Structures are given as structure tokens and as C-alpha cells.
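**Student:** Provide a 3D model corresponding to the input given below.
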Amino acid sequence: MFDTVLVANRGEIAVRVIRTLRTLGVRSVAVFSDADADARHVREADTAVRIGPPPATESYLSIERILAAAAASGAQAVHPGYGFLAENAAFAQACADAGLAFIGPPASAIELMGDKIRAKETVKAAGVPVVPGSSGSGLTDAELAGAAREIGAPVLLKPSAGGGGKGMRLVRDETLLAEEIAAARREARASFGDDTLLVERWIDRPRHIEIQVLADGRGNVIHLGERECSLQRRHQKIIEEAPSVLLDEATRAAMGEAAVQAARSCGYAGAGTVEFIVPGKDPSSYYFMEMNTRLQVEHPVTELVTGLDLVEWQLRVAAGEELPFTQDDITLAGHAVEARLCAEDPARGFLPSGGTVLSLREPRGEGVRTDSGLSEGTEVGSLYDPMLSKVIAYGPDRATALRKLRAALAETVTLGVPTNAGFLRRLLAHPAVVAGDLDTGLVEREADSLVPQDVPAEVYEAAAAVREAALAPSGDGWTDPFSVPSGWRLGGTPKPVAHWLHVAGQDPVEHRLGSGVRAVTADRVSVTVDGTRHTFHRAGDWLGRDGDAWQVRDHDPVEASLTGAAHAGADALTAPMPGTVTVVKVAAGDRVSAGQSLLVVEAMKMEHVISAPHAGTVTELDVTPGATVAMDQVLAVVDPDETPDTAEETP
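**Tutor:** Just a heads-up that it's a prediction; the model follows:
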């Protein structure tokens, strides 16, 4: 076993790898950008090395700086985690050339399986069924469009490099092919540095099933069962479980053997995942999609049902050990479900969010595991992936695991940064999810019903209670009676003081405290509304309950009416999230049509297109490509065309 291992990653996966290194008695080395100088993974490692400024291209994606950190720290091996350089063949080869063990497969396997086009051809030759689609690499836009029309809509555009849903585009309307191909290339180039695309037939209501494989350097390859990953948004997994309720033992064995053959076909070693698309109505008809040549985000569910530590076996295989067990030794016991906690705001269309973690509570206990990179004070910005942590629940059966995970998400508190915890909790209670009737489009179809449209009345009641508690007499000296919000009136009936409150995305509300019992402490507030007691976690102007959180700001209607916004209403185009402007398609003075794409803002590897709200003229354009913008910052202004109702009459 190695003495010292450098973890070439950040966040929850770096913390996760460090945990196993500590268990094995191996010294851990963290790396960090300036943005992560006080991050949790830095504090938990035995030592840490700065590798550059915040942009990933100058730090976590810099092979030279990672290798220099390994040399400076005396590391013998490098664990890449997932994301960043984990599936970069050049990085794996550079580690080998530097005399470092790369804790992953050979560079040749990464290169082969990282090219989805070559990967499909390779596994097809090994007898593994593949999804019908385009053939050949380096297709032009016209050739891709032609292949798509030949296959017939709907089709899926996919980057040949990378994974994680980045750059994938589902196209149901052939007239949009040119626009979608251009967008897919742009996202692929930004995410993977390679804009090569392929096109595949889209299978309606498919299920996403993946098989975990484990191989040593001596030709032994086994599989560790499957994971169901059908609950996705924008092709990104959000809930995963093991095993899948869809597969019977015969199908599980057949898919497992196909995954083993796929791994053998590329000379694989270490832990990897073979992903299949499966028609929900015919599980026996499964198709190879791709192979992820790294540890997967969802690996904990496999660990819980097999009892194996996959990071430990990655290390042992990289150190030259032979697998001491065979396929017959692998059994699956119980059920595990994982939820990915992401910095995104469901109430604002799941746009990436950010901020400072003011209060943190992560669930623990029997059958509950949290893999996290968070701590109180963590700054969540727009430079890196939005996933913050993972909450995993295990039970003897699926119903128990689901129940435990819902309860764990209700206990989760990350005040200061909007997350999807409440949304995930409601999703896990959806009748189709409970019944195991899943497909990759279920979340998109049901998303609106799982996001509350209004702020509950008790949230405003709690916010008002906090404000009045802050102004109440302290008891340690004289208090100006006119500063106390008692509602007292000379010769009149007391009237509760009005509090003007505002939650982003909602209209300001004038709220007066009710007569119910309330209690306010440093980190909690309880209020009674219509006879029901409601308790919230609180920090600053944030309130949280059952995985949901609200930032309730004070609103001054007089000031708002006097100053207003620099530009009002629909004329102003504002940033929907903190991020970077990557594309500007217009200039001041340009005429635009309603719905025309004007700018693209990127945050946390996600693009958001800013479109013209109406036909008109761009009168102001306040940003350029590369500009960093804050949420709600004005980007441009489009003055609408005059209509017969608004135009001045000609004398």
C-alpha cells in the first residue's frame, strides 16, 4: 500500500477519499485553489498544497500544477476523484511518466472509453448491444443533421468526450437541429475542450441502469450489481438506488456479464461503471450508452448493499493487489438510495445558486450517511460544480430506505445557500417513485407539482417574530418606549405593527403578527398559525424547515417607489444567477425580435440563454463576453416597439 496519496479534487469527493485514506493509515495530500483555501477537504487532509487561482483551468485542471504538488508533497499516487481530470487520458499518462501511480484505469482505457464513438464500436465488437445512431468521428454539422434526419426525431445529441449530461441535447423538432448542434458543441467545448458530437436514437420513457465493475491488473473482472439512475433533471442524475426494482435475476446477470465484457474489451483496471439505456416496458432489451472510467458520484449505494469500500479497492488495485473474491462471492443485501444536494433554487427554475453557508446541519444516524464537502462559513460560488453533498439511506428493503432518506432530507439545513433538498424530499414521496415506476423523463414532467408556488403564511409570521424579538426590551437597561413595536396607541386599540417582507421571486408582503404563541432563540423560531405550531431553523434573514429554505428580506415600499429600478419591468434583462457571460450576440442599437437569443450566462457548468422579452431595440448593453455578473444584475435593456395603443397620433 502507498504511504502518501494526493487527492486531485475538491469538495465532497475529496473528503470522501481522505476518509478511506485515514482508515488505511495512508497520508493524504489535498490540493486547493485560492477559492478553497479554507475548504473542508483542505482542513481534513494531513497536508495541503496551493495549486493556483480560483478558475479551474488555472488550478484543478492544470496537469503541471497537480504534478508539481505531488512532487512537493512526496506523494506516490494520485486519486483523481470524479470530474476535473478524472477521465483525462493525458493526465493519467502524465502521472505514469512522473513515476506516480494513477488510481484509476490505464490511460489507454480512458482514451478509448472517453471517445463515445470508438467506445460504441469497441463494445459492439465484443457482443454488447448499443443504441442505434451515427457512425464515424469528426462529423460536420451538416453530417450530424443528416444522420439525425435519417434516424428520425426525436434524437439525442451527445458529446463524444466527457459525461455527466453536459452538452447533451434532446431534439424533437428537426427545424431546431442547427441551433441545438451549435449549443451542444459550445457546451461540450467549454466542459471537455472537445466539441465532437454524435447523434443517437432517443428512446421514449427509458430507464437508466448502470453496472459497477471492478477489475485488477491481472485480468480478473467482476461486477457488483446495478444502480437505478432514472431520476434525472437535464440529463443529470439526482436520485440513485441499488438494486433496481426493474431487473430480475436473469436480466441482472445478463447485463452484468455485458458490463464485464465491455470492461475487458478496453483492458480495464480499477473501479468503473458501464451505463445502459433500458426500455421500461422491455428490460431484456438493454443498450450500452457509455463507460465511465472513474469512481461514480453514486458509488455509496453500491458500497452499502455489497459491504465493500470502493475507494479502498481502487487503492489496492492501483497498488498491484489481486482481487481476493470472484463473481460468486458478491451478494446484494438490503436497499440503498442516494440524493444529490445541489446549490440550485427550485423556486427560480432550478437555476444555480450561491452564497455563504450560515447554518449547517447534516443528517447522521443508523442507516443514514452524508458525504459532504460543506462546513459553516463555506462560500459557494459559480466556478465549480453545483453538487454540495450526498445524503444516502440504507434499509432492509426499498420502502424503509426511501422513508429514511425522506426523513434525512427533512433534517438537512444549509441556510445561506438555496438547495434542492425540499424538492428531493417531495420527489421521493411521489407515488410513481414509491411504486418504482420510473423513467428518465419523470422528474421533468412532475417538477412543477413538486415546487411550491407560494410562500407559506407561517414563514412570514416567523420572519416578523424574529424582527420584533430583535426590537423587544432587553431587560438590562432603559428602553425607548417609542422604539418598541407593541402597537400601542394613545387612547386607541393596539394595532400590530406592519412588517414589509420580501422573498425573491415573490411580491412584497405587508405582514402583521398574529396572536398565536411564538418563541425566538438564537437559531430557532416557533410560531402558531391557525392553531398549528411551526418551528424553523434560522440564521440571519434565512429560515429553514423540512429541507426548504427562504431568505426573507425587509422591504421599504416608500424607498422602492422613490428610487425604483434603473429600468422597470420586462424591458430590463437581468442575470438569473451569479455567473459569467460567455456569449453576446447583439450590440446596442440592434433591432431584435421577441424570443431572440441575446446573451448566454454560464454558472456551475450550466448555460442559460437570455432572450428578448419582446420585439424592440437594444438601448443598453452593459456586459461583454467574460464578464462576471451577480444575480439580478441588469445585463441589457430592450425598449419595445411602439404599438397602435402606445404610439403618438400623427397630427
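
**Student:** Only C-alpha atoms from now on, for both contacts and neighbour counts.
**Tutor:** OK.

**Student:** where do the helices sit along the stretch 451-600 of the chain?
**Tutor:** Using DSSP state H, counting those that start in this stretch, the helices assigned to the stretch 451-600 of the chain run over residues 457-471, 557-563.

**Student:** distance between the helix or strand hosting Asp639 and the chain's centre?
**Tutor:** Here Asp639, judged by DSSP states H and E, is contained in strand 634-640. Distance of strand 634-640 from its chain centroid, counting by Cα atoms, centre = their mean, to the nearest Å, is 30 Å.

**Student:** wait, doesn't Ala549 sit right on Trp542?
**Tutor:** Yes: contact status for Ala549 versus Trp542: in contact at 6.9 Å, counting by Cα atoms under 8 Å.

**Student:** out of the two, which sits in the busier spot?
**Tutor:** Per other Cα atoms under 10 Å, whichever of Ala549 and Trp542 has more neighbours is Ala549, with 25 against 21.

**Student:** What is the burial count for the nearest residue to Ser160 once chain neighbours are set aside?
**Tutor:** Leaving aside its sequence neighbours, Ser160 sits nearest to Lys116 (Cα to Cα, 6 or more residues apart in numbering; 4.7 Å). Lys116 has 24 neighbouring residues, counting by other Cα under 10 Å.

**Student:** structure for this one too, so we can compare:
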Amino acid sequence: MFDTVLVANRGEIAVRVIRTLRSQGIRSVAVYSDADADALHVREADTAVRIGPAAAADSYLSGAALLAAAARTGAQAVHPGYGFLAENAAFARAVTEAGLTFIGPPADAIELMGDKIRAKETVRAAGVPVVPGSSGGGLTDAELAEAARKTGMPVLLKPSAGGGGKGMRLVRDEGALAEEIAAARREARGSFGDDTLLVERWIDRPRHIEIQVLADGHGGVVHLGERECSLQRRHQKIIEEAPSPLLDEAIRTAMGEAAVNAARSCGYRGAGTVEFIVPGSDPASYFFMEMNTRLQVEHPVTEMITGLDLVEWQLRIAAGERLPFGQADITLDGHAVEARICAEDPARGFLPSGGTVLALREPQGDGVRTDSGLSEGTAVGSLYDPMVSKVIAHGPDRAAALRKLRAALADTVILGVPANTGFLRRLLAHPAVVAGELETGLVEREVDGLVVRDVPGEVYVAAALLRHAALEPGGVVGSWTDPFSVPSGWRLGGEAAWTAHHFRVPGQEPVTVWVRGSAADGEVRLGGLGAEPPVPGRGGVGETTADIVTVIWDGATHTFAAAPSPEGVWLGRDGDSWHVQDHDPVAAALQGGPGAHGVDALTAPMPGTVTVVKVAVGDEVAAGQALLIVEAMKMEHVISAPHAGTVTELDVTAGSTVAMDQVLAVVDPFEET
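**Tutor:** Got it, this is the predicted structure:
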């Protein structure tokens, strides 16, 4: 076994690998970019080495920098985690050529299975059924379009060199092929450095089921059962579970044998995953999609039902050990479900978010596990993948695991960074999910009913009462209180006046909350500007601590996690969070509202980097014409003209870093004649 292992990754997977290394008595070496100097994985490791600036291309994707860090620290092996260089055959070869052990499969297996075209041909020869589609590599745009027409619409365009949904496009209209092929190539080139594409038949209402395999270097190969990964959004998995509620023992056995054959066909070694697409109406008709030659994000659900630590077995296999168990020794205990928490804002179309973690609570124990790269003070930027943590629950059966995971998500608090936690909790309560009636299009169809776009009134009331309480005297014994500083609304010879508190949540219209009396027990008017407010009532701040506030509003008690911010306060409940910002209506009016240019302005929908600028000041543009592309967390967002007109301002260039809601350009509409 190794004495020291370098973890060539970041975030939650780096933390997770480091903890297994510690449990095995192995020293860990973390690597970090300038953006991650104070990250949790850096603090968890025994040693940490800076490998470059914030850009991934100059740090986490720099094989030379990683190998230099390994040499400097005396590491004997490199664990790649997932993402970055985990499935890069050239990096695996470079590691072994440097005299180190790559904790993963042989470079030849990575290369073979990383090329989806060759992979399909290889496993087909081994008797594994594959999805119909194009054949051969290096197809031109015209050849891809012709293959799509022969396969029959709809089709799926997929990058040959990578996975994770990056560059994947579902095309239903033959007329859109040229545009979608160009977009898929661009994203594949940016994500994997290779824009080779293939075409596959799209299977309507499919289920995505994958088989976990372990293979040693002595011919031993077993599978550890399946994981259901059908709950996806934009081809990205968001909920995974094991075992699948679809499969019976006969199909499970057949798919497991097919996965083992696929692993043997490429000379696999280590932990890997064979992915299948399965028609929900006919689970016995499954097709090979691809093999992931690395640890999967969703590996914890397999660990929880098998009792095996997959990272430990990666280490043991890489060190030359034989698997001490055969297929008959593998048993599945209970059910496990995982939810991926991502820095994205469901209320704003799931655009990537960012910020600094101001308050954090992550459940652990009693069948619940959180794998996380977060800590209070962590800055979440737009350079890397948006997934920040995973919450996993295990129960004796599927219903128990779902209930436990919903409760764990409700107990999860991440304030300062908008996340999808509440959305995931509601998804897990959807009747189709509870019934196990899953398929890859379910989330997209039901998304509108799972996103909370309106801010509950008690959120504004809580922010107002907290601010009102902060204005009240501190009550220091013997101190003098200026009566004019007390927000009591007292005035000479008349009824007490109301104190107005103005707020705005990003993406929402401003709201005013009026309070009269004390914060502990006062009259509250939500949104009312006159004597007859739409929502009158009584409210008060109950018990508060450093990070919890209880508010009574019109007879109901509401408890929030709370964290102050420079702009106002963050409030969280049941996995949802809101940044309630102070709002100055006078300043907003002078500036022309939330945006100084009104509807003519194009603003950044997310923090990120401008990668493409297609226009210049003075250009005349058509309504809907693409003007700029902003990229964040490996996601492109096209900024289009809101109407026909002339570009009168352009405040960014390619490479500009932008903040959310920053003005990018202004398009003045053509004058009517």
C-alpha cells in the first residue's frame, strides 16, 4: 500500500478521497489554484501545494503542474477524482511514466472507452447491445446530419471525448441540425478539447441505469448492482438511487453480466461504471451508452447498500491486491438515494450562481451522509463545476430512504450562495418520483411546479422585524436612550406613525413592510402604502440566536436560518433561501429603476465570463439576434437582442469577467415611422 497519495482534484470529491486516505493511514497531498487557497480540501489534507492561477487550464488541467507537485511532496500515487483529468489517457500515461501509480484504469482502457465511437464497437463485439446511430469517427457536419436523417429523428448529438451532459443536444427538428451541431461542437471543444461528435437514436421516455464494476489486475471482475440516474435536468443527473425500482432480479443479473463483459473487453482495472439507456416500457431491452472510466459522483449510494468503500478498493486494486470476493458474495442492503446540491438559482432558470457561504449546516449521521467541499467563508465562483455538495440517505426500503433524504435536505442550510436544495426536496416528493415512475424527461416536464418563484410574505416580514429590532435601544442598564432613535412611531398629539422598511429580492419587484410598535409585538402591514394595506396583521420577533430567527406573523410561527450580508440579510427555510436586500426607492427612481436603462439594457444573468462578442456599437440588430455569450461553471448562456434596434452601448469585450445583473450592452429600439 502507498504512504502518500496526491489528490489531483478539488471540492467535495477531494475532501471525500482525503478522508478515506486518512482512514487507511495514508498521507494526503492536496493541490489548489489561487481561487482555492483557503478551500476545505486544502485544510483537510496533510500537505497542500499551489499549482497555478484560478483558470482550470493553468492549474487543475495542467498535468505538468500536478506531476511537479507529486515529485515535490514524495507522493507515490495520484488519485484523479472525477472531472478534470480523471479520464485523460495522456495524463494517466504521464503519471506512470513518472514512476508513479495512477489510481484508475490503464491509459489504454481510458483511451478506448473515452472514445464513444470505438467503445460502442468494442462492446458490441463482446455481445453487449448498443444504441443505434452513427458509426466511425471524424464525421463532418454534413456526414453527421446525414447519419441523423438515416437514424431517424429525434436524435441525440453527443461528444465522443467526454460525458456529463456537456455538449449534448437533443434534436427533434431536422432543420435545426446545422445550428445544433455547431453548438455541440463548440461546447465539446471547450469542455474536452475535442469536438468530435456522434449521433444516437433518441429513445422517448428513457431511463438511465448504470452498473458499478470493480476489476482487479488479476482477472477478477464483479459488479456491485445498479444505480437509477433517470432524474436529470439538461442531461445532468441530479438525483440517483440504488437499487433501481424498475429492475427485477433477472434483468439486474443480465445487465450486470453485460457490464462485466464490457469491462473485460477493454482490459479494465479499478472502479468504473457502465451506463445503459433503458426503455421504461421494456426494461429487458437495454442498450450500452458509454463507460465512465473513473469514480462516479453518485458512488455513495452504492457504498451505502453494499458496505464497501469504493475509494478504498481503488487504492487496494492500484496497489496490486486481488479482489477477495466474487459475484456471489455481493449483497445489497436496503435503499439509498443521493441529491446533488449545485450553486444555481432555480427561480432564475437554474442559472449558475455564486457568492460567499455565510452560514452552513450539513446533516450527518443516522443514515444520512453529506459529502461537501464547503465551509463557512468559502467563496463559490464561476470557474468550476456548480456542484458543491451531495446529500445521501439510506433506509431499509425506498420509501424510508426518500423520507429521510427529504428531511435531510430540509435541514440543510447554505446561506450566501443560491442553491437548488429546496427544488430537490420538492422533486423527491413528486408523486411520480415517490411511485418510482421515473424517466429522463420527467424533471423538465414538471419543473414549473417544483420551482418557488414568489417570495413568501413571511420572509419579508422576518427581514423587516429583524431590521426593526436592530433599530431599537440595546437596553444597557444605566445608559441614556435618545427617544428620537426609538422606532416607536411616537408623534406629538396623534396616533403612532408607521416605520417603512423597503426590500428587494433579486429577480423580484421591491416590497415595503410597514411596522408600528415594537419588533417583539407590533402591527405589520406587508406591501401596504396607505391606510388600507392588502395584508395587515400582527408580528413579532421571537427567540433568536446567532443564526436562527423565529418570527410570529399573523398567528403563525416561522423559523428561519439567518445570516447578515452587506446588502441586507439572507434567510433560509426547508432548503430554500432568499437574499432580502435593502432597497432605496428614491435612489432607484433617480436611476430609472433596478436597471438604469430599463428594458433596453442587456444584463448578465449570472456571474461569469464573456466568451464571445458578436456586435459592435452602432450595429443594427434584429429581435432575438445573438449578441454575446456568457459562460459560467461550464455553461454557456446566449444574450440576445430584446427587440430590433441599434447597439448604443457595449460595456464588455471577450474575456471580461462580469457580475450578476451587470449591464453588458444597450439596444435602443428603432423609432416607429
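
**Student:** Quick check: TM-score for this pair?
**Tutor:** The TM-score (TM-score structural alignment, normalised by the length of structure 1) is 0.98; 644 aligned residues with a Cα RMSD of 1.0 Å.

**Student:** thinking again about what came up before, where do the contact lists of Ala549 and Trp542 of structure 1 overlap?
**Tutor:** Common contacts of Ala549 of structure 1 and Trp542 (Cα atoms under 8 Å, 6 or more residues apart in numbering): Leu415.

**Student:** quick revisit: for the residue nearest to Ser160 of structure 1, which residues are in contact?
**Tutor:** Pro159, Ser160, Ala161, Glu290.

**Student:** all strands in the stretch 201-350 of structure 1, in order from the N-terminus.
**Tutor:** 206-215, 221-233, 236-242, 270-279, 287-292, 335-342, 344-345 (DSSP state E, counting those that start in this stretch).

**Student:** Could you dump those strands into CSV and include distance to Pro106 of structure 1 and mean neighbour count?
**Tutor:** Listed next are the strands of the stretch 201-350 of structure 1 as CSV, based on distance: least, Cα to Cα, whole Å; neighbours: other Cα atoms under 10 Å:
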stretch, distance to Pro106 of structure 1, mean neighbour count
strand 206-215, 12, 25
strand 221-233, 15, 23
strand 236-242, 26, 24
strand 270-279, 9, 24
strand 287-292, 13, 23
strand 335-342, 29, 25
strand 344-345, 35, 22
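
**Student:** what's the closest of those strands to Thr532 of structure 1?
**Tutor:** strand 344-345 (27.4 Å; Cα to Cα).

**Student:** The closest one vs structure 2 - mean distance after superposition?
**Tutor:** Here strand 344-345 of structure 1, set against structure 2 after superposition, deviates by a mean of 0.4 Å using mean Cα distance after the TM-score superposition for structure 1.

**Student:** Check which element follows that strand along the chain.
**Tutor:** strand 351-352.

**Student:** Out of the contacts of Lys116 of structure 1, which sit inside strands?
**Tutor:** Using DSSP state E, the members of the contacts of Lys116 of structure 1 that fall in strands are Pro159, Glu290.

**Student:** and the contacts of Lys116 of structure 1, which two are the farthest apart?
**Tutor:** It's Pro159 and Glu290 that sit farthest apart of these, by Cα to Cα, at 11.3 Å.

**Student:** Arg553 of structure 1 is nearest to which of the strands of the stretch 201-350 of structure 1?
**Tutor:** Taking these one by one with Cα to Cα, strand 344-345 is closest: 16.7 Å.

**Student:** Quick one: distance of that closest one to the chain centre.
**Tutor:** The answer for strand 344-345 of structure 1 is 9 Å, by Cα atoms, centre = their mean.
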